[in-house]
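J.: Pasting the sequence and the predicted coordinates here, then a few questions.
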Amino acid sequence: MKTEPLDPPGPSRPSAPPTTGPARLLRRVRAAAPVGGAPRVAPRPVIDASWQRVRRIGIDPDRGTSSALLPAGELEHRRRTTALGDLLPSLSQGLVSAVRASQQMMVVTDEEGLVLWRDGDRAVMRSAASVCLEEGAAWSEDTAGTNGIGTALELRRPVQVHSAEHFVRTLHSWTCAAAPVHDPRNGRLLGVVDVSGADSTFHPATLALVESVARLAEAELRERHLRSVERLRSVAAPVLCRVGGRALAVDSHGWLAAVTGMPPVDRLPLPKTFRAGRMWLPSLGMCGVEPLPGGWLVRVEEAASGPQEGAVSRVVLDLSSRRRSSVTVSGAAGRWTHELSPRHAELLYVLSVHRQGRSAAELAADLFGDRTRTVTVRAEMSRLRRHLAQVLAHRPYRFVDEVEVEVVHPDHPTDLLTHSTAPAITAARVRAPG
C-alpha cells in the first residue's frame, strides 16, 4: 500500500514533527510499525530509522522506561568532570524561565544519555518521575527507545520527537526537543540539552529555541578556551625563547599557543595517551614532551624529525560504535590513536572503499551530493592530513599504497555512521545485506 509522509523532509526543518494532524493519527502509524503493517501515513524518515534501530536492539514497546539510577557519588562525579557543568548557568538562563512558563522542563544529559540535571515546572517534573526522566536515569536509544535525548545523541543533530513517535508507549503523552552540545576544542560530543513536557505543550519553535541555546553554550565554551590559550601563551613565550630548534607550546587539546623554529599550525593532533617523555607524532616525528601550566612543551628531535620510510604499515578505522569513531596508525615508529570527527570518519570510510583514490569533486558528491563543493572538501582533507600525513596522499586523495587498511564495522551494517546523511554512507547502508 502506498504511504504518504507526515512531513516531507526538507532542508529547513529536517527533524521537526508535523504540526498538523491529531495525535491519534501518529498512534495509528506507531501501532502498525512493529507488526510490519503499512499505515496510510508513513512516519518521518528520522523516526522510521530510529524505530528500526531500537527494534534491532530488542526494545519492547510495551515496557516502561525505568532504569537503574546512578548512585549519588557517581552522579556527582559526572557532574564535576563534564564541561557541561560550567555551561549550566547559561543553559538555565536561556531555557528555564521559558519552560516553566510553558509547563515543561529542561533536561541536561552527558554523552551517554545519563541525566545530570533537570529544572522547570514542578508538576511536570513530578510527572516525569513516573517515566524515570530524573537525575541519574539513562535515556539513550538503547535504554529508552526513540526519544528526543537518545535520538539526538545517535544522529548528533537536533531532533524533536512528539507523542506516538516515541517507540515506548508509556511516552506517547510526552513531547520533547533536544539538541547535542559539542566541545569546540576537540569536536567531542558533551551531551544533550532537552525540553520535555506533555504532548499538549508541543510547539514547533521549541526545537529552534533548544538548538539556539546549545549553540550559545558552545560559543561560551569557545570563548573560555581562547582565554586559556592566551594564558598559556604568556607562560610559554619566555620558555620558547630559550629553546633551540623546533618546538611548540600547545594546550591539552593540541591547540597552538606559541611556536619557534617552524611554521605555525592551528592545532597539533595529540593521541589519546599523551604524556611527558618521548613520543612519536605522525605530523612531526619523534618528540620530547614536557608539561607546562595549562599545556605542553613539544620539542621536535632533529635527529629523528619524522618516522622512517615504511614506518607506518597499518591503519585501523574503527566505526563499530554508533557514537564515536577512531583511527589507529601503527608500524615501526609506534602506535597512535586519534578520535575522529563525524566528517573525518565519513571521508576515511569513503577512501577505504575507493583505494584507487577520489578527486575533490568525487568526494564532494560522496559527502554532499554536490560535485561543486570542492572548497569544503579540500579544507577538511587538509585538516585530516595534518593528523595522518604519513598515511594519506593527494592528487587524488587516497590511502598510500604501502599501508594496509582495516575497517571495523558495526554489528549491524545499517548502523554504519548513523549520524551521517552523506550519499555515499546512506548508499552503503542500503547495499548492506539484510
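T.: Yep, that arrived.
J.: From here on, just use CA atoms for contacts and neighbour counts.
T.: Fine.
J.: Name the residues of stretch 178-195 that are buried.
T.: 178-186, 188-195 (16 or more other C-alpha atoms under 10 Å).
J.: The residue nearest to residue 251 when sequence neighbours are not counted: neighbour count?
T.: Closest residue in space to residue 251, ignoring its immediate chain neighbours: residue 295 at 3.9 Å, by C-alpha to C-alpha, 6 or more residues apart in numbering. Neighbour count of residue 295, defined by other C-alpha atoms under 10 Å: 23.
J.: Comparison target below:
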Amino acid sequence: MQRDDLHDRRVRAVRAWTRFVAQGDDEDDAVRPEILSSWQLSGVVSPDVTHAPLADEGDTADFWNASPLQTAVERVQDELRRTAEDGDLVIAVTDDQTRILWTYGGRVMRRKAETVNFVPGGRWDERSVGTNALAIAGRTAAPSMVFSAEHYAEVVHNWVCWAAPVFDPVTGRSLGVIDLSTTWDRTHPIGLATARVMARLIEGALPTDRRTPFAGDVGPDEPGLVLTLLGTAEVWFDGQRLLLNRRQTEILALLALHPSGLSVEHLHALLYGDAAVTTSTLKAEVSHLRTALSGQLSSRPYRLTMPVTSDVEEVQRLLRRGDVRRAVRAYGGDLLPGTESPALVQMGDYLAVSVREALLNDPDPDAVLRYSELAPYDTAVVEACLAAIPVHHPVAPLLKGKLASAR
C-alpha cells in the first residue's frame, strides 16, 4: 500500500477509536465488526494502559519447557528469525490464554516490544491490554489483523499486527497463536498470509509421539476438576491437564476449599493478604481460569460449578475416618510449597500438624516410614513408632537408619 493510503487509513482509525472511547459510539460503519466486538470486550481496561501485565517468570518458563510448542519453535526458529530480521518484525508465540511464551525481534521492533511487555510472560488477552491481533486470533480461532488505532491501547497505535492460531494436528486443540508485528507504516498485504504460513510451519514441526497436548500426561478418568496440591501441583479438567501459573493454581485451591464461593474481596484477602496487588489483577487471573474451565467458574461470588476433588480433601477425609496409613499415602508433602497466600500457608500448616499428630497417636510403621521420606528431620514421629513396635519388627532397622541420618 502507498504511504498516503496508509496515512489516510490511520487517520480514519484514530477518529473511529476516539469516537468510541470518548463518546461510546459503537455504530461506526468505518470499524470492522471484529474490531468493534473486541473494543467492547476491552472496556475492562483503560485505553491509556502503557504495557501488558506480566505473568510469573518461573511459571512461564515451566509452561514453555513442558509445551510441545517449544520443540516446534526450536525446529523452525531459523526461518522465524530470518523472517523477523528481514521484515524488522517482532514475532511472538503464545499459549492458549494469550500469554507470550517466546519472541524474537528485529533490532528496532525488539526495543519497541520491550517497552510494552511484548515479551515472554506478557499477557495480551483483551481483558489485560485490550484489542490486538493475538487476542482476537486466540479467541476466535481465526487469523486476525489489527492496524494502528484499531488497537484499544493507545500505546500500540503505531503498530500493525497479524496473528494466526496454531492447532495441534493430533487433537485439534488450539495451542496458542503466532503473531507478527511491526510499525503501521510498514503494513503489507502479505502480512496475514505470512502469519498463516508461520502457523502451519509450527504445526508441521510439532512432535508426533504424544497422545495429549503435553507429552506423558495421562489424566484421571473422572469428570470435573481434579487438584493435586500436596508436594507437587497438578490440575486436571475432564481428564486433560491444565498448565497454569502459580496464582491460578492458588485461586483454584482456595475456591476448592470454599465450595460455597468467595467474594472478590474475600478471595483477594485470602490470596494476597496485605500485598499491594489490585483487584483488577485478580480479576484477570480469574478470567483466564474461566476460559480454561470452559466457563465453569461463576461470579458474585466466585465459585466452581463442576465436581471438584483434591488430595487435600482426601487426606482430611481419611484422617476423620482414622485411616492413618492411607492418609499418609495420600499426603504428598507441603501444600503448594513456596506459596505466599496466607490462607494456603495456614491450611498447609494445619494439614501438616494434623498428619503428624495422627501418626503420634497411631504410629503405623509403614505410614511412619512413608512420612519420614517427606519430613526426614521429624525425629519425634520416628521415635514414637520405634517405642511402639516390637524390637524385631521388619521396619525397625529402616526407621533406625532414618533416625541416624537425621541426627
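T.: That came through fine. Since we're looking at a predicted model, the values are computed, not measured.
J.: tm score of chain vs chain?
T.: Aligned and superposed, the two chains score 0.50 in TM-score terms (TM-score structural alignment, normalised by the length of structure 2); 235 aligned residues with a C-alpha RMSD of 3.8 Å.
J.: right, and the residue nearest to residue 251 of structure 1 touches residue 232 too?
T.: Yes. Counting by C-alpha atoms under 8 Å, residue 295 of structure 1 does reach residue 232; the two are 6.9 Å apart.
J.: residues bridging contact with the two, i.e. touching both?
T.: 249-251 (C-alpha atoms under 8 Å, 6 or more residues apart in numbering).
J.: Buried among these? Make that a ChimeraX selection.
T.: Buried residues among those (16+ other C-alpha under 10 Å), as a ChimeraX selection:
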select :249,250,251
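J.: Next step: the shared contacts of residue 295 and residue 232 of structure 1 restricted to strands.
T.: Secondary structure from DSSP state E places 249-250 of these in strands.
J.: so which of the shared contacts of residue 295 and residue 232 of structure 1 comes closest to residue 393 of structure 1?
T.: Of all those, residue 393 of structure 1 sits closest to residue 250, with 26.3 Å by C-alpha to C-alpha.
J.: Please name the residues that touch that closest one.
T.: Taking C-alpha under 8 Å, 6+ apart, we find residue 250 of structure 1 in contact with 232, 256-258, 267-268, 295-298.
J.: Kindly reformat those as a markdown table containing distance to residue 156 of structure 1 and secondary structure.
T.: Shown next, in a markdown table, are these (distance: C-alpha to C-alpha, whole Å; DSSP: H, G, I helix; E, B strand; the rest coil):
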| residue | distance to residue 156 of structure 1 | secondary structure |
| --- | --- | --- |
| 232 | 31 | helix |
| 256 | 27 | strand |
| 257 | 30 | strand |
| 258 | 33 | strand |
| 267 | 23 | strand |
| 268 | 25 | coil |
| 295 | 29 | strand |
| 296 | 31 | strand |
| 297 | 34 | strand |
| 298 | 33 | strand |
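J.: most neighbours, which of those?
T.: residue 257 (27 neighbours).
J.: How much space separates that residue from residue 219 of structure 1?
T.: 20 Å (C-alpha to C-alpha, to the nearest Å).
J.: now do residue 313 of structure 1
T.: 40 Å.
J.: who's more crowded, these two?
T.: Under the criterion of other C-alpha under 10 Å, the comparison of residue 313 of structure 1 against residue 219 puts residue 313 first, with 19 against 14.
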